[in-house]
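**Q** Next input, structure requested:
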Amino acid sequence: MFERFTRGARDVVEGAVGHAERAGDADVTPEHLLLALLDAEGTKAAYACAALGVTDRRDAVTAALAEARRRGGVSEADEGALAGLGIDVGAIVSRVEEAHGEGALERTRTKRRRFTGHRSFARESKEVLEQSLRVAIGRGDRSIGDEHLLLALTVRPGVVRDVLAAHGASYDEVVRVLGTS
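**A** Okay, the predicted model is just below:
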């Protein structure tokens, strides 16, 4: 599948690995893919992010991702659903951090690697890459560009989709900005 990626999409994947390495994370996550997309310049995804104002709100996006990581990856939608059951995620996070230290629920820190220094892709990231192929095929495109990665991130349930939607980049909005091609 990687051979179908455009140079821009390959740069995003490589950039995501770099973000994971700099963060000291064991795996490349969808959050790393989003951060690498926000680094892109001169691509369709960069245009869409700029047009929707996501690029201008990069600090807010990064802060929202960090807060979700602190909560152990619980998205705002999950937090709302749990609140409906009477479960206060904020209180749980506070109690865990009181007992075990700040960031105790973060789950992506580096594990010891024996043979290589390569970062593996988390299951969720692999699913985003697979979804990008489905998006490209659905749009009638022969290659997978960074815009397909962005669209895939907007449809996969989870923290990244929630953060993008909260910052004006829902699937429908990204499609609207990108147009039909």
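
**Q** C-alpha only now, for contacts and for neighbours.
**A** OK.

**Q** What ranges does this structure have for its strands?
**A** 27-28, 120-121 (DSSP state E).

**Q** With respect to burial, which of those strands scores highest?
**A** Highest mean neighbour count of the strands of the chain: strand 27-28, a mean of 24 (counted as mean count of other C-alpha atoms under 10 Å).

**Q** can you give me the offset of that one from its chain's centre?
**A** Here the centre of strand 27-28 is set off from its chain's centre by 11 Å, with C-alpha atoms, centre = their mean, to the nearest Å.

**Q** Please name every helix or strand in contact with that strand.
**A** Judged by 3 or more C-alpha pairs under 8 Å, 6 or more residues apart in numbering; DSSP states H and E, strand 27-28 is in contact with helix 7-23, strand 120-121.

**Q** So which of these is the most surrounded?
**A** It is helix 7-23: most buried of the helices and strands packed on strand 27-28 by mean count of other C-alpha under 10 Å, with a mean of 19.

**Q** Need the contact partners of that helix.
**A** Residues outside helix 7-23 that contact it (C-alpha atoms under 8 Å, 6 or more residues apart in numbering) are 2, 26-29, 32-37, 40, 43, 109, 119, 144-147, 149.

**Q** One more sequence to fold, the one below, so I can look at both together:
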Amino acid sequence: MFERFSEGARSVVTGAVGHAERLDADTVTDEHMLLALLDREGTRASFAFASLGIRDRRTSVEHALADARRRGGLSKADAEALAGIGIDVGRIVSKVEETHGEGALRADATDGRPRRRRFARRGFTPGAKGTLEKSLRIAVGRGDRHIGDEHILLALTAGPGVVAEVLADHGATYGTLERTMFGGTPPSAPPATG
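**A** Model (predicted):
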């Protein structure tokens, strides 16, 4: 599949690996791909970010992603669903952080000791792999021969999850991105699967 990626899409993937390394994450996630997309300039995705005002609100996007990491990767929708059955995620996070320190529920949290890596190469989470596969389906559905950064961005919004939620909170849904990047309606929007 990687041979179908444009140079720009390959840059997003390598940029995502770089973000994972800078954040000392064990794996590459959708969040890292979003950050790599935000770094790019002169592409359809960067045009969409600028048009929707997201480039100017990058700090807000990064804070929203950090809040989700603090909640152990739960989206606001997940937290609301748990609240519906009487589980207060905010209270649980506060109690855990009182005992174990701020950020203790982050998926990449450690007990204060430096991490030791056996391998320097970081793998992609199943969700991130799914996003890359979804970007292929989006490209094929649009009749495009190659996968570009715009397809990766659309794939990040095509299903539930923290990144899709953060983007939607900032005005970037599948539909708004599709209209901004390509004009008009999508020829075949993928089903919202996770």
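
**Q** Can you give me the TM-score here?
**A** Remark: TM-score between the superposed chains equals 0.95 [TM-score structural alignment, normalised by the length of structure 1]; 180 aligned residues with a C-alpha RMSD of 1.4 Å.

**Q** just to revisit the earlier point, could I get the helices and strands packed on strand 27-28 of structure 1 as TSV with distance to residue 87 of structure 1?
**A** Below are those laid out as TSV (distance: least, C-alpha to C-alpha, whole Å):
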stretch	distance to residue 87 of structure 1
helix 7-23	30
strand 120-121	31
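
**Q** can you tell me which of these comes nearest to residue 103 of structure 1?
**A** helix 7-23 (13.4 Å; C-alpha to C-alpha).

**Q** Buried residues, stretch 93-111 of structure 2. List them.
**A** 93, 94, 103, 104, 105, 106, 109 (16 or more other C-alpha atoms under 10 Å).

**Q** Apart from its chain neighbours, what residue comes closest to the last one?
**A** It stands for residue 109 of structure 2. Residue nearest to residue 109 of structure 2 in three dimensions, not counting chain neighbours: residue 103, with 6.7 Å by C-alpha to C-alpha, 6 or more residues apart in numbering.

**Q** quick one: stretch 143-162 of structure 2 aligns where in structure 1?
**A** Mapped onto structure 1 using TM-score structural alignment, stretch 143-162 of structure 2 covers residues 140-159.

**Q** Would you work out how far apart the start and end of the matching stretch are?
**A** 28 Å (C-alpha to C-alpha, to the nearest Å).

**Q** how far does that stretch sit from the chain's center?
**A** The answer for stretch 140-159 of structure 1 is 11 Å, by C-alpha atoms, centre = their mean.

**Q** What of stretch 39-54 of structure 2?
**A** When distances are taken as C-alpha atoms, centre = their mean, stretch 39-54 of structure 2 is centred 15 Å away from the chain's centroid.

**Q** For structure 2, just list every one of the helices.
**A** Here structure 2 has its helices, by DSSP state H, at 7-22, 30-39, 44-51, 58-70, 76-84, 89-100, 126-142, 149-157, 162-169, 174-182.

**Q** any idea which of these is most buried?
**A** helix 149-157 (a mean of 27).

**Q** and that helix, what does it pack onto?
**A** Using 3+ C-alpha pairs under 8 Å, 6+ apart, helix 149-157 of structure 2 is in contact with helix 7-22, helix 30-39, helix 44-51, helix 126-142, helix 162-169, helix 174-182.
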